[in-house]
Structures are given as C-alpha cells and as structure tokens.
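Peer 1: pasting the structure only:
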C-alpha cells in the first residue's frame, strides 16, 4: 500500500513553472520585435518628414524657376530643351513622392496589427531607406540642373543688357547723324535759295520789263506767244533772242553754284483749257510737254548742261486764272522756269 502511494507521487510532475518561463520568453521576444518595429517606424517617419520638407523646398524652387522660364521663353529657344528635361525630372520626383507617401501610409496601417514578423519589418525599413536615398539623389540632381539653368538665364540677361546698351548707343549715333544731316540739308537749301534769288534778279536785269515775261512767286514766266506760234512747239525767231539770254544766265549760274549743291532748272509747259485741233498733237498735255522739251533742247544747244534741266508738261490742269475770257486763257498759256533742288 505504501509502495503504491510512493509510485503515484513520483508520477505527478508540475509543468506550470516551465510553461510560465516559456510564455515570459515569448512575451519578451514579441516586446522586442514591437520595439524594433516602432523604432523603425520612428526613424522612417523622420526621414519621410525630412524628405517632404526637401520636396516642399524643391516645389517652391520649381515654381520660381517656372516663372523665370515664362519670362525668358520668348528670348531663347535653347531653353526649351532644358525646361523639358526639368519637367521630366519633376514628374519623376512627384511620382516617387506619391509612391513613398503610399508606402508610408501602408506602413502606418500595418503598425496597428498585434504582431509583425521581424524580417518583414527589417525589409520594410531597408526598402524605405533605399527609396529615400534615391529620392534625395534625384533632388540633388534637380538642384544642380536648376543651378545650371539659372546660370544660363543670367548669361542671357547679361547678353540682353549688352544688346540694349549697344542699341541705345546706335540710336544716339543715328539721332546725331540725322541732326547733322538736317543741318547740312538746311544749309544747302539756304544756299540754293540765295542763288535762286540772285538768278531771278539777274534775269530781271537781262530781260527787263518786256511784255509777256513776268515773275510769279518763285517762278519766271514766259507767255507762250513770246516763244511759240499758236498751236506749235517749235521756238520761233523772236523766242531765240529771249532763250539766248536765258542760256547765258544759266551757264553763268552753273559756274557760281558749288558742285555739291544738287539743283536743276525745271521747265514747265502749260496750255489753256480749249481742246486742241492740231493733227500733230493728241492733247493739250502733249502740246505742253513738247513745248517744254523744245525749250530744254534749245538751252542744251546753247551749252547748258542737260543734267541741270528738266522738262515737264501740265496741259490745262494747272491754270493760274480760272476765267473764260481771252485774257484769262492767254495767261494760262505759258512756260514757267523754276530753280529747285534735284
């Protein structure tokens, strides 16, 4: 009986302490894993926060750069390629940021679970570190591109400033030359006006107060009857004497006027408004031009330089008297001489 009790007492073993020890070890392991995971989440959050700050600064830099590029886009087509490269890098960075944000969000949700395997946590931390490193490397590259582009913009601004300075200098020189040219032209016009006055004064002395010859403004006027027969364009004998004296005055004028003054003696033919019936001339315009040419040719024959003469015909379209009387019609039939600039 006593032997039976001893055997039963030997078979009764207390397992509870060992179970408690195993459970304690398991709790310690789980606590360690949770601590590791929480620490990884903490460091990963700090890295992501720093990355977001860097990306925020990058976005502000990109906005500033975009504004600068908008101002310079019209000035240099070469910046288009740099802008396209910058935009591509920006898009890639934005995609990476969105992906990292998704990973962070997923990691935060996963942290709410009761247990996470150590290998998974360590792998997630490693991947996040790698992603963060790549993102920071892209940020550095983008900053370098921004700096290079700013240098290009600075060079463009310097070139533009130099071009504007040269343009201002050119405009100033052009204005000075224009002013000097205007002064020179004014002097030449004054000199020509003086010679014109002398020339007409000399003609008055030569031709005197003969009937059919008068001065009207800045023109010396011959009535057509003084030089031509009615309806004809050939200088008559009486007109030869008048034109001979005119030729002598013009030749003398050629010797007096300096060669750098461009002048001509314009010979204008005019008729009255009555239609011409001569088969030799088709119109009054034809008759007036032919008479002006005849005077010019006569003067050339007397030695006047043809480069100093101009013949023009006006027909009946420039009357000095609009009346219909015989005297008005006679006044409109005329040859006018005008000394003017060429």
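Peer 2: That came through fine. Being a predicted model, the structure only gives us computed values, none of them experimental. Numbering: from 1, shown residues only.
Peer 1: from here on, contacts and neighbour counts on C-alpha atoms
Peer 2: Fine.
Peer 1: next up, the contacts around the closest residue to residue 271 other than its chain neighbours.
Peer 2: Spatially, and ignoring its direct neighbours in sequence, residue 271 is nearest to residue 333 (4.3 Å; CA to CA, 6 or more residues apart in numbering). Contacts for residue 333 (CA atoms under 8 Å, 6 or more residues apart in numbering) come out as 223, 224, 270, 271, 272.
Peer 1: mind running it again at 10 Å?
Peer 2: 222-225, 230, 269-273, 288, 315-316, 319-320 (CA atoms under 10 Å, 6 or more residues apart in numbering).
Peer 1: and what of residue 324?
Peer 2: Contacts of residue 324 (CA under 10 Å, 6+ apart): 272, 273, 274, 330.
Peer 1: do the same with residue 66
Peer 2: Contacts of residue 66 (CA under 10 Å, 6+ apart): 60, 72, 83, 86, 87.
Peer 1: and the second one, how far from residue 18?
Peer 2: Note on residue 72: its distance to residue 18, by CA to CA, to the nearest Å, is 79 Å.
Peer 1: who has more neighbours, those two?
Peer 2: A direct count of neighbours by other CA atoms under 10 Å for residue 72 and residue 18 places residue 72 higher, at 16 against 10.
Peer 1: wait, the more buried one touches residue 79, no?
Peer 2: Yes - between residue 72 and residue 79 there is a contact under CA atoms under 10 Å: 8.1 Å.
Peer 1: which residues are in contact with both of those two?
Peer 2: Common neighbours of residue 72 and residue 79 (CA under 10 Å, 6+ apart) are residue 153.
Peer 1: after the strand or helix carrying residue 6, which helix or strand is next?
Peer 2: Per DSSP states H and E, residue 6 falls inside helix 2-11. Per DSSP H and E, the first helix or strand lying C-terminal to helix 2-11 is helix 16-72.
Peer 1: buried subset of the contacts of residue 333 as a PyMOL selection?
Peer 2: Only the buried members of these enter the following PyMOL selection, criterion being 16 or more other CA atoms under 10 Å:
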select buried, resi 222+223+224+225+269+270+271+272+273+288+315+316+319+320
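Peer 1: show me the contacts of residue 333 that map onto strands.
Peer 2: Judged by DSSP state E, strands contain the following of those: 222, 223, 269, 270.
Peer 1: which residues does stretch 141-151 contact?
Peer 2: 58, 61-62, 65, 68-69, 79, 82-83, 85-87, 89-90, 93, 135-140, 152-157.
Peer 1: try this one next to it:
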C-alpha cells in the first residue's frame, strides 16, 4: 500500500517552477547579449564618427593646399610676364639709345644744312614781302571796284522795284483781261449752245417722222440700220435721203453762225459687240465704225457742207449706249452720232 502511494506521489511531481527558472535564465542571457551588442554598436559608431571627422579635416586641408598651389602658380606666371616685359623694355631702351647716338653723330652735319635752309628761307621771306605789297595794291583796286559794283547794285535794285511795281500793275490788267476773256468765252459757249439748239430744232422738224432717230443728251443718234446695210459702210438710199436733209440744215446753219465761232459737226461711228470674222472688207469693228463715219462725212461734203466743219471718228464697240448682249441692245448700240461742238 505504501508503494502504491509513493508511485502516485511520483506521478504528481510539478515541473513548472523549473521551466520558469530555465526560461528566466534564457531571457537574462538574451538581454545580456543584446546589451553587449548595443554597447558594441555604440562604440563602433563613435569610432566611425571620429574617423569621418578626421577624413573631413584632411579633405579641407587638401583643398586649402590646392588653392595655395593655384595662387603660387598664378604668382609665378605674373612674375614671368613681368620679367618678359622688363626684358622688352630693356631691349627698347637699348634700341633708343642706339638711335639717339646715331642722331647725335648726324647732328654735326645737319647744322650746316640748317644754316643753308635759314638763308633760303630768308630769301623767300623777302620775296613774300614783295608779293604782299603787290597784293595790297590789288586789294585796294578791288575795294574800289566793289564800291562801284555796290552803286550798280543799288541802281539795279531801284530798277527792280520799279519793275515789280509795273508787274503788279500788269498782273492786275492780266486778271482783268482774264475775266473779260472768260466772259467772252462764256458768251461764245452760250451762242454755240443757242445755235446747237436751233440746229437740233431744225433736225427735229426734218427727221421727226423716223423712229430710229433720237436725241441722247447733246447728240443726234441715227441707228445704223437707217443709214447702212449690215456689215457695210455704203449709205443706202434711205440713209442718203436723210443725210441730204442734214446737209441742207448744216448749210443754212452755217450762214447764221458768226465766223468767229469755230464750230464743227462731229460724226461718231459705233458698232455692237459682235466681232467681225476678219475675212470681209473690214478686219474689225474699229475699221467698220471709222469707215461709216467717214462715209457720212464724205457724203455731206459732196452735198455742199464745208470740209473744215466736219470731223469723223470711229469708236468700235467700246462706247455702248447700253450694256448687254440682247439683239435689242446691240441694235441700239449700232449707231451714228452727230454732235455740234466747238473745235
């Protein structure tokens, strides 16, 4: 029974306190090791920091030595330049010394030459004095001539003033004559306009029954179909009859217009904008319009109108009465115009 109880007691032994002791010992060991590691790290960092400071000081000293070396090299170069300049100055001084010695040796010979030059200059001075005396006499003569010229200029100024006065009077007269001339010209224009009105009135009476004849501004306009066959410059029978009436009116008008009015009847030929083929009698509308105007003028001359009172001109298609390409517009642009005007 006692043995059984001992076995039970052995089975119930408590291991926990031993385990705790072992764990505590292990923790203390770890903490000790960590403390040693931290201390070692601290000491190592202190040593490294000290080495960095030493290294920085060394680098600073190296930089200072480098700067000192550069300064010394610069000073050396300056000294070398100074020495070179001094050597150049010395060489120049030696050359100048040689030149001065040469001049000094030449000075003895130059003295004699200078004396000769002085003598020559003295002779020249005497000559100049003589020339100056002659010049003074000429200046006196010139002064007298200037006085005479001043008197002449004064006389010319008086004459000029008198001429300006006469010019003013002449300008006044010219202005008055211009006004009179303008009035006379205006009267002539009025007279010519009156005769033009009479001429137009007579033509209206003579040609009032024709639809293809009309007045445009200060011109009588004949449609080309009234006077000419298409594409020709020969007056047809009806056109010849109309031009005979016109010739009679012009001859009667000539008797009434005074001879001092230099009037003319201008005959202008115009065509439409249809180009000619160029293979017929006329190459283009310029020739056709000019030929028709000349044909009318020659017919009037043949019927007693003085040639010096007639002018013929051709304008082709370049002075239309109306713009456009319709048959009606082209018919109105094909025309002969009569204008009584002054030459």
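Peer 2: Yes, it's here. Only a predicted model underlies this, so the values are computations on that prediction, with no experimental measurement involved.
Peer 1: what's the TM-score here?
Peer 2: Once superposed, the chains reach a TM-score of 0.57 (TM-score structural alignment, normalised by the length of the first structure), with 210 aligned residues with a CA RMSD of 2.4 Å.
Peer 1: most neighbours among the contacts of residue 66 of the first structure, please name it.
Peer 2: Neighbour max across the contacts of residue 66 of the first structure (other CA under 10 Å) = residue 86, 20 neighbours.
Peer 1: what about the helices in the stretch 151-300 of the first structure?
Peer 2: Using DSSP state H, counting those that start in this stretch, the helices of the stretch 151-300 of the first structure run over residues 224-227, 237-256, 284-301.
Peer 1: count of residues packed around whatever residue of the first structure lines up with residue 290 of the second structure?
Peer 2: In the first structure, the residue matched to residue 290 of the second structure (TM-score structural alignment) is residue 289. For residue 289 of the first structure, the count of nearby residues is 21 (other CA under 10 Å).
Peer 1: what sits closest to residue 289 of the first structure if chain neighbours are left out?
Peer 2: Residue 289 of the first structure sits nearest to residue 313 (CA to CA, 6+ apart), 3.8 Å away.
Peer 1: that neighbour contacts residue 269, correct?
Peer 2: Yes - taking contacts as CA under 10 Å, residue 313 of the first structure lies within contact range of residue 269: 4.7 Å.
Peer 1: would you check the span in the first structure matched by stretch 17-32 of the second structure?
Peer 2: Going by TM-score structural alignment: stretch 17-32 of the second structure matches no residues.
Peer 1: so what touches that stretch?
Peer 2: Residues contacting stretch 17-32 of the second structure (CA under 10 Å, 6+ apart): 16, 33, 34, 35, 36, 37, 38.
Peer 1: circling back to that earlier point, overlap in contacts, residue 313 and residue 269 of the first structure.
Peer 2: Common neighbours of residue 313 of the first structure and residue 269, counting by CA under 10 Å, 6+ apart, are 284, 285, 286, 287, 288, 289, 290, 291, 292, 293, 335.
Peer 1: and of the residues you listed, the nearest to residue 187 of the first structure?
Peer 2: Nearest to residue 187 of the first structure among those, counting by CA to CA, is residue 335 at 29.7 Å.
Peer 1: tell me if I'm right that that closest one and residue 296 touch.
Peer 2: No - taking CA under 10 Å as the definition, residue 335 of the first structure is not a contact partner of residue 296, at 11.1 Å.
Peer 1: and for residue 304 of the second structure, the neighbour number?
Peer 2: 13.
Peer 1: wait, doesn't it sit right on residue 247?
Peer 2: Yes - counting by CA under 10 Å, residue 247 is a contact partner of residue 304 of the second structure at 7.0 Å.
Peer 1: ok, which stretches of the stretch 101-250 of the first structure are strands?
Peer 2: Ranges of strands within the stretch 101-250 of the first structure are 213-216, 219-223, based on DSSP state E, counting those that start in this stretch.
Peer 1: same list (those) but as JSON lines, adding distance to residue 237 of the first structure.
Peer 2: Below are these laid out as JSON lines (distance: least, CA to CA, whole Å):
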{"stretch": "strand 213-216", "distance to residue 237 of the first structure": "16"}
{"stretch": "strand 219-223", "distance to residue 237 of the first structure": "15"}
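Peer 1: to residue 171 of the first structure, which of these lies closest?
Peer 2: Judged by CA to CA, the one of the strands of the stretch 101-250 of the first structure that comes nearest to residue 171 of the first structure is strand 219-223, at 40.8 Å.
Peer 1: list the contacts of that closest one.
Peer 2: Residues outside strand 219-223 of the first structure that contact it (CA under 10 Å, 6+ apart): 196, 200, 203-204, 211-215, 239, 242, 266-270, 330-340.
Peer 1: go with 6 Å
Peer 2: For strand 219-223 of the first structure, the surrounding residues in contact (CA atoms under 6 Å, 6 or more residues apart in numbering) are 212, 213, 214, 215, 334, 335, 336, 337, 338.
Peer 1: tell me the one of these nearest residue 9 of the first structure?
Peer 2: Residue 9 of the first structure has its nearest neighbour among the contacts of strand 219-223 of the first structure in residue 338, at 157.5 Å by CA to CA.
Peer 1: verify the stated contact: the closest one with residue 266.
Peer 2: Yes - Residue 338 of the first structure is within contact range of residue 266, at 5.1 Å (criterion: CA atoms under 6 Å).
Peer 1: those two: which is more packed in?
Peer 2: In terms of neighbours (other CA under 10 Å), residue 266 is the more surrounded of residue 338 of the first structure and residue 266; the figures are 21 against 18.
Peer 1: list the contacts for that one?
Peer 2: 309, 310, 337, 338.
Peer 1: mean shift of the host helix or strand of the last one relative to the second structure?
Peer 2: Meaning residue 338 of the first structure. For residue 338 of the first structure, the host element (DSSP H and E) is strand 334-341. Compared with the second structure after fitting, strand 334-341 of the first structure has a mean deviation of 0.2 Å; criterion: mean CA distance after the TM-score superposition for the first structure.
Peer 1: which secondary structure elements does that strand contact?
Peer 2: strand 219-223, strand 263-270 (3 or more CA pairs under 6 Å, 6 or more residues apart in numbering; DSSP states H and E).
Peer 1: how about those in CSV, adding distance to residue 129 of the first structure?
Peer 2: Shown next, in CSV, are these (distance: least, CA to CA, whole Å):
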stretch, distance to residue 129 of the first structure
strand 219-223, 101
strand 263-270, 92
